[in-house]
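Engineer: Next one to model:
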Amino acid sequence: MRQNKRALTRRTVLEAAGLAAGAAVSVPVLASAAQAEPSTRTRRVPRTRAKTFSGAAARSVESAFPVEFVGVTWTGAQRGAAIRLLDQDGKAGAWQTLKPVCAAGADGDAGDPAKSASVLVPVGGASGYELRMPDGATDVRSTAIDTVNGPTFDVTVKTDTASFRGVEYITRAGWGADESLRFKADGTENSPQTYYPAQTLTVHHTAGANGDTDPAATIRAYYYLHAITNDWGDIGYHFLIDEAGLVYEGRYTGTDGIPAHNADGKMVTAFHTSGFNSGNLGIAVLGTFESQAPTAAAGASLTRLLAALSDYHDLDPKAAVTFVNPVNGVTKDVQMISGHRDWLATDCPGTTLYGNLPDLRKAVATARSTT
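Structural biologist: Below you'll find the model as predicted:
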């Protein structure tokens, strides 16, 4: 399979975000009026190219551009889906099992979220693909996505390190978010931000590839799949963490400098746990953790971020709570720090990562007590 050189690599993202390996710089969450405005610079990012196919057309696709990712969504059984890729000569490869992430979407979506499946597959420049779906699958859609090789556009990035309560993170501009994807054709925002006090913190995995060499490109692909294909209007998570331990800003919250929150400290509603989003903050670790744990670097960043959020919202990391969705009144008894499968029928965040949650809660409590 042909491999394409990705235009915005981890190193480029580090430079764009103003981060240096091993740095431990902390800046205030809110800048005072007396502080000078941070300097900025312009970076060029590949514009996402994508095309979505529905029904029978979704199952056999030949693309006009090199396909770096394939997003597949359907309603029905979670098991039994597979994909095989076409190389540049049109030759089909071996069938590969699809492992979906389910039970995500906006609060109030109709239907059973446990039967709504979604998966993003890195395919490394394929010319097309074929799908094999579970018996009885309906609403099948596939999206050919290229976040690597398309024409570029400019993003303005602050040269200062972005930090939330001592946790460095890469801004949306740093990973190359095309903010136009949040808007409909008539110029209105697809999913305007709503804010509520944070009640719980939920851990996810993306069920994607481990050993990702270009997490920023992967996040741009999830962004397109969530915002456009799924019609959520934005990426579904508040934060994402890669194998190197880099933290990425997710859902858009304006330009006040507080990721995932408004200036009053309320949390923006995202789309990571259908029916239980408002007041529930979602963090996704890039990769699949059914039989392996996240890297030590990813685990350390997850601990620091959860500790910072727990401290910011005065949440007890080891508490059991009753979540109450302020939008629809739905309740759920969960741990303060939960896994996606605690909310809905899903394998997320993977057997290994889910099994580590008791130790993670203890580590977060210890980290919070020392901050």
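Engineer: going forward, measure contacts between C-alpha atoms and count neighbours the same way
Structural biologist: OK.
Engineer: ok, S338 - contacts?
Structural biologist: 200-203, 357 (CA atoms under 8 Å, 6 or more residues apart in numbering).
Engineer: what about it, which SS state?
Structural biologist: With DSSP: H, G, I helix; E, B strand; the rest coil as the basis, S338 sits in strand.
Engineer: From R361, how far off is it?
Structural biologist: 9 Å (CA to CA, to the nearest Å).
Engineer: what's the top helix by length along the chain packed up against?
Structural biologist: In terms of residue count, the longest helix belonging to the chain (DSSP state H) is helix 296-313. Other helices and strands packing on helix 296-313, by 3 or more CA pairs under 8 Å, 6 or more residues apart in numbering; DSSP states H and E, are strand 167-168, strand 239-241, helix 357-369.
Engineer: Between the ones you listed, which one is closest to T143.
Structural biologist: For T143, the closest of these is strand 239-241, at 21.8 Å, according to CA to CA.
Engineer: what packs against that closest one?
Structural biologist: strand 247-249, strand 280-285, helix 296-313.
Engineer: structure for this one too, so we can compare:
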Amino acid sequence: MKNRTIISLAGACLMLTMGLMSLAAVPTQTSQPAQVLSEDLLWRGTDFSAGELANLQADENGLSLLAGAANGQYISPIISSPLPFNVLVPQWIAQASDEEGFQPGGSVELFIRTSSVSGSWEPWQQVYFNADWTLPDDTDDVGQMVVVPDMAVHELVQFSVNLYRGYDGASPRLEQFELTLLDSTQGPTAAEMEREAGIPAAPDLYPKPSVVPRSSWCTNPDCNYTGVSYEPVTHLLVHHTVTSNSATNWAAIVRAIWSFHTYDRGWGDIGYNYLIDPNGVIYEGHLGGDDVIGTHASGANAGSMGVALMGTFTRPDENPPGIVPPAAMQNSLVDILAWKADQKGIDVFSASGMPNLNWGILNLAGHRDVYGTTTCPGEQAHDLIPSIRARVAQAINWQPTHTYIDELSPAFSKSNANWHVGPYQCGYDVHSWFTYSVTDPGQSTNWAEWRPTIEAPGWYEVEVFAPYCNTGEPDTTQANYRVHHANGDSTVVVNQRNNLGLWVSLGSFQFNAGTSGYIYLSDLTQSDSGSGVWFDAIRLNYIAPNVNNTAPAANSWELDRTIDFSWDVTNPSAVASTKLEVSTNNAFNNIIYQKSWSGAVASHQHTFAQDYPQLFWRVTMTLTSGTTISSTMTRFGIDSVAPTSEVMQVVKMPNGDYLIRWEGSDATSGIHHYNVQYRPNGSGTWVNLLTNTTLNSQRFTPPVPGTVYWFRSQAVDNAGLTEPAHSGDGDMSTSGAPLLTPTKFLPIMAHN
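Structural biologist: Below is the predicted model of the structure:
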């Protein structure tokens, strides 16, 4: 709601009560209540007569200096605001104003302070012109926003104006002053809005499907409340409402669920973030929007978006009997999950931890996958989870970087032994095998292997998955995986108990093309007999060849012309050829050295014939696939020659001091600093005059007047090379130094 109050000339709207200025608000615009309330206060002309004026006058033209006054000050009465405010913005019209707010003809300074009715005043704060908020055609100037500390609200405000006469004698004039007071404290805090906003919408993101807003179906006064909490969404959980599959008024069902959750369960709101009816209509659920924490999965509430399929989707022979989710419902489920996965960058094939759980959860999962103690979302809906993941990924063009091998795929084989199936369809693709560990090799009967088909030879990271399943028994801490790869066998022990529901890396291994490589696991452990050993999915991630320069390092100086080049290569088996190039510029159109090899090479030594202030090097590799990769070019320099320097001048000053001057040169990296020393004639000990200095001259006061002193310099270049210390007496002495007089220039006294 926006109102404006004008401080009138006659004072009809000006009422002084207990020393405070109370302003009657005259509405100029009415609207429905909004989160941000706003009120304008305006002073012009003789309105400034109410207040303290020093060397100023207030007339119909505003505030100006009295004749003969060089400066003046105006302090307004204490103003009681028409509304509590946490922010105010000043605006003014001044004769002295230009794009900087002032002109040579005079200047205006503005100050503001605020207070609560019961509190103390904040310090005066000077107001400065805000060019970003003032358009070229505006007749007034806008100041910077003044914010009440700690986002509290104040009710009192006072402003002060200083006028300064210009050097040409002209007086500035403040013609109009306006304050816009705002109350924006209602609504979420900045931290909440940041979490709630999520990733900004972009044209290339998957669009949010049509959703029935909460305001359309939740009309009870208790639908609106405060105190919601937020956590960025990382997981997508699917539920079912276990309601009738034959209903027709689905909006009424939504309201019934809300009433039950709110009152009977005492949750204060409907638990789900979204609900989908059999016709594919999506309903906004819990109050709060994006990232709001609902009430649908206990410890997994924070960080998840819960979507409920309205109906019952258990098996037909279960009680109550269920159905397969209708196609329209499935399509809408894919749409709402794809929107959120794309918005948040969620890999629906992966798994990760959650803030309030001690185990991992698949990023797109059913409610039952959280604790393993419920059948939700029903078996016929849960069966669809793998295909829903695939459809969501396809919808947002998510290309999985891994190759997945499930324990039900032809690439998996197991021993002919007694195997258990994970309860409640727990497992990566709603299934898993498990057995119990033994420590006696003679008792070991359960083993399995995953044998992937490797299309491209090279290096692969191998990860394994052990699901979180509620068996009532402990899980093994010593799952012994054996990886058979191109270079032999490697055994990796995994603590499945501490990594349930997460992908665990066994490491990176080189595999040949075909099916010769495999991953093997058995029930045999070292010491934890009787623990659950899980045989679920594995995945392989191809490590694409990559090359990174290591030495010479970026922006380094090499002090020897023989350079040892080295670079890191990942997946070298996929490299057909390697080429090193060195250029004097970053465009690589002046290459001074290059070398090529077949296969993957990771180092080379070369001796250059001269120093270079700047060189660039890179490595280009051609892969067996025919593509090329290159390292990021690296800049370095070669400086193998130390700098030189010399004390060039010693001049005696009238007071007996000496002026010492030195110079140096370095052909490549340049002089970084100097060290300058002195010693008495005949002494073998040099004393520091200056160290690590960039100066080229210095006044010297002889410790013992009349004594002859010698001087020498030493230069250090930017490459770190230090000039050898000058031997003998040094460079120059005070003996015979010419006297500096005001009538002659400094002579140059060269060292003989």
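Engineer: Report the TM-score for the pair.
Structural biologist: Remark: TM-score between the superposed chains equals 0.48 [TM-score structural alignment, normalised by the length of the first structure]; 186 aligned residues with a CA RMSD of 1.9 Å.
Engineer: sorry, back to before: just checking, next helix/strand downstream of the longest helix of the first structure?
Structural biologist: strand 320-324 (DSSP states H and E).
Engineer: How many residues are close by Y518 of the second structure?
Structural biologist: Y518 of the second structure: 18 surrounding residues under other CA atoms under 10 Å.
Engineer: got CSV for the helices and strands packed on strand 239-241 of the first structure, with distance to V321 of the first structure too?
Structural biologist: Shown next, in CSV, are these (distance: least, CA to CA, whole Å):
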stretch, distance to V321 of the first structure
strand 247-249, 26
strand 280-285, 12
helix 296-313, 14
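Engineer: Tell me which of the ones you listed sits most buried.
Structural biologist: Comparing these by mean neighbour count (mean count of other CA atoms under 10 Å), strand 280-285 ranks first with a mean of 27.
Engineer: what angle separates it from helix 296-313?
Structural biologist: Using axes from the mean of the first three to the mean of the last three CA atoms, to 10 degrees, one finds that strand 280-285 of the first structure and helix 296-313 are set 170 degrees apart in direction.
Engineer: Against which helices or strands is strand 280-285 of the first structure packed?
Structural biologist: When contacts are defined as 3+ CA pairs under 8 Å, 6+ apart, strand 280-285 of the first structure packs onto strand 200-205, strand 239-241.
Engineer: now the nearest residue to N546 of the second structure once chain neighbours are set aside: how far from D335 of the second structure?
Structural biologist: Using CA to CA, 6 or more residues apart in numbering and skipping the chain neighbours, the partner closest in space to N546 of the second structure is T570 (5.2 Å). Per CA to CA, T570 of the second structure is found 39 Å from D335 of the second structure.
Engineer: out of these two, which sits in the busier spot?
Structural biologist: Ranked by neighbour count (other CA under 10 Å), T570 of the second structure and D335 place D335 first, with 22 against 16.
Engineer: where along the stretch 501-650 of the second structure do the strands fall?
Structural biologist: Using DSSP state E, counting those that start in this stretch, the strands of the stretch 501-650 of the second structure run over 502-511, 518-522, 532-535, 538-542, 546-551, 556-558, 562-570, 575-583, 591-598, 603-607, 612-623, 628-630, 634-638, 644-652.
Engineer: from the ones you listed, which stretch is densest packed?
Structural biologist: strand 532-535 (a mean of 28).
Engineer: Counting by contacts, list what it packs against.
Structural biologist: strand 433-436, strand 458-466.
Engineer: Any chance of CSV for those strands, columns distance to R214 of the second structure?
Structural biologist: As requested, these are arranged in CSV below (distance: least, CA to CA, whole Å):
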stretch, distance to R214 of the second structure
strand 433-436, 43
strand 458-466, 39
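Engineer: among the ones you listed, which is nearest E194 of the second structure?
Structural biologist: Closest to E194 of the second structure of these is strand 458-466 (CA to CA; 33.8 Å).
Engineer: now the helix or strand that that closest one is followed by and strand 518-522, what's the angle there?
Structural biologist: Going down the chain from strand 458-466 of the second structure, the next helix or strand is strand 479-485, by DSSP H and E. Between the axes of strand 479-485 of the second structure and strand 518-522, defined by the same axes, to 10 degrees, the angle is 160 degrees.
Engineer: Let me know the next secondary structure element after strand 479-485 of the second structure.
Structural biologist: Later in the chain than strand 479-485 of the second structure, the nearest helix or strand by DSSP H and E is strand 488-494.
Engineer: buried residues in that next one?
Structural biologist: By neighbour count on 16 or more other CA atoms under 10 Å, the buried set for strand 488-494 of the second structure is V494.
Engineer: and it, what other elements does it pack with?
Structural biologist: strand 479-485.
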